[in-house]
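[1] okay, predicted coordinates and the sequence, questions at the end:
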Amino acid sequence: MSPERRYAEEAGVLMAGLGLPPAAGKLFGWLMICEPAAQTSGQLVEQLGLSKGSVSTNMRLLENVGMVRRVPAPGRRGHAYQVAPDTMMRVAADPTQFRRFRELMDRGVTLAGGEDASRADRLRVTRDFYAFLERELPKLVARFRSEYPSKGENDD
């Protein structure tokens, strides 16, 4: 097994620990290190030994959460997949996911009897944590971007 393939396998294990399917982690890991940066489904099947169905399903999942994007496949019909250099920053800076969790916890607090209800403790703490993330992560990403030296990479 090549070092690149081993890296993809390691990413699959790590991301499975975060609740993603191992195949999604392998695909993401591969797209972080592969050359060329854009890979077609066929290339991903060949390089990672995954089925076409697994590649299709997991690329759709990664695309839906904003971790990969479709790009034209140079010299071919169809598309390829790619990870932008700033993918994780864009995902982290999007307050939508945190707002949804905060709103869900808010509804739970109401359901549990309100702010002062003892069974709402877990919900309040979790809600407040997501409110904190919703408020602070975009600021941290902006700070990182302002401090990170630009190397002329295409971050689109």
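    Structure's in. What do you need?

[2] alpha carbons only for contacts and neighbour counts from here, please
    Will do.

[3] so what's the most centrally placed residue in the chain up against?
    The centroid of the chain falls nearest to residue 67 when counting by CA atoms, centre = their mean (4.1 Å). Contacts here follow CA atoms under 8 Å, 6 or more residues apart in numbering; on that basis residue 67 touches 28, 83, 87-88, 91.

[4] and the gap between it and residue 122?
    To residue 122, residue 67 is 30 Å away according to CA to CA, to the nearest Å.

[5] take a look at this one as well, against the first:
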Amino acid sequence: MSDKVDAVTPRDEDGVRRSVEHMAMMLADMGFPRMPSRVLMTMMSAEDTSLTAGDLAERLGVSAAAISGAVRYLMQMGFVVREPAPGSRRDRYRLPDQPWYGVTTAKRGFYGQFSDEADVVIEAAGGAATLAGERMVDMRDFFRFVEERVGGAMQRWQEQRPPRS
């Protein structure tokens, strides 16, 4: 999963760490848990294809327990895959191919389910003519719009995505 690195420009580890922390903070500000954000961005910026919990703890200056909870969360979300390390009792964690695409595709079904459930609330609230019904119709229509657009965007992404070596 490693892209070719410009051999002329040396890696700026301090710059990478600062940017990783900044991106993790941005994700946290959007509601993504802080430690999983830090772990995810650390893995995204690593030249290694996989890291152990110890590697991650060392890079982030945190305890193994903090890493354990973060990778468990990331695995549930589909951002990280756990694999056994051959000849060791430790696990290694890696990013799946196209993690952003995979997670977005997997979560896309939520929009339709949420929209369908909104129909139930609209009916139970007395219909679309009520204030609650009107709000729910607006929300339902938004999520249906997003579901439709996400599907098209995902298809266009696969069509235009440059091949990886």
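    That came through fine. All of these numbers come straight from a predicted model, not from anything done at the bench.

[6] overlay them and tell me the TM-score.
    For these two chains in superposition, a TM-score of 0.85 is obtained (TM-score structural alignment, normalised by the length of the first structure); 152 aligned residues with a CA RMSD of 2.0 Å.

[7] quick one on the thing from earlier: and the contacts of residue 67 of the first structure, which are buried?
    28, 83, 87, 91 (16 or more other CA atoms under 10 Å).

[8] make JSON lines out of those and add distance to residue 7 of the first structure.
    What follows is these, written out as JSON lines (distance: CA to CA, whole Å):
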{"residue": "28", "distance to residue 7 of the first structure": "10"}
{"residue": "83", "distance to residue 7 of the first structure": "16"}
{"residue": "87", "distance to residue 7 of the first structure": "19"}
{"residue": "91", "distance to residue 7 of the first structure": "22"}
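
[9] which of those residues fall within helices?
    In helices, defined here by DSSP state H, the members of these are 28, 87, 91.

[10] all the helices of the second structure, residue numbers only.
    Using DSSP H, the helices of the second structure run over residues 13-29, 34-45, 53-60, 64-77, 99-124, 131-160.

[11] so which of the ones you listed comes closest to residue 88 of the second structure?
    helix 53-60 (13.0 Å; CA to CA).

[12] which helices and strands does that closest one pack with?
    Helix 53-60 of the second structure is packed against helix 34-45, helix 64-77, strand 91-94, with contacts defined by 3 or more CA pairs under 8 Å, 6 or more residues apart in numbering; DSSP states H and E.

[13] so which of these comes closest to residue 150 of the second structure?
    Shortest distance between residue 150 of the second structure and these, using CA to CA, is found for helix 64-77: 17.9 Å.

[14] which bit of the first structure covers the closest one?
    Aligning helix 64-77 of the second structure against the first structure (TM-score structural alignment) gives residues 52-65.

[15] stretch 38-48 of the second structure now?
    Against the first structure, the aligned range for stretch 38-48 of the second structure is residues 26-36 (TM-score structural alignment).

[16] show me what the matching stretch is in contact with.
    The contact list for stretch 26-36 of the first structure (CA under 8 Å, 6+ apart) reads 4-5, 7-12, 37-39, 44, 48, 55, 58-59, 62, 67-68, 81-83.

[17] out of the residues you listed, which are buried?
    Judged by 16+ other CA under 10 Å, buried ones among the contacts of stretch 26-36 of the first structure: 5, 7-12, 38-39, 44, 48, 55, 58-59, 62, 67-68, 81-83.
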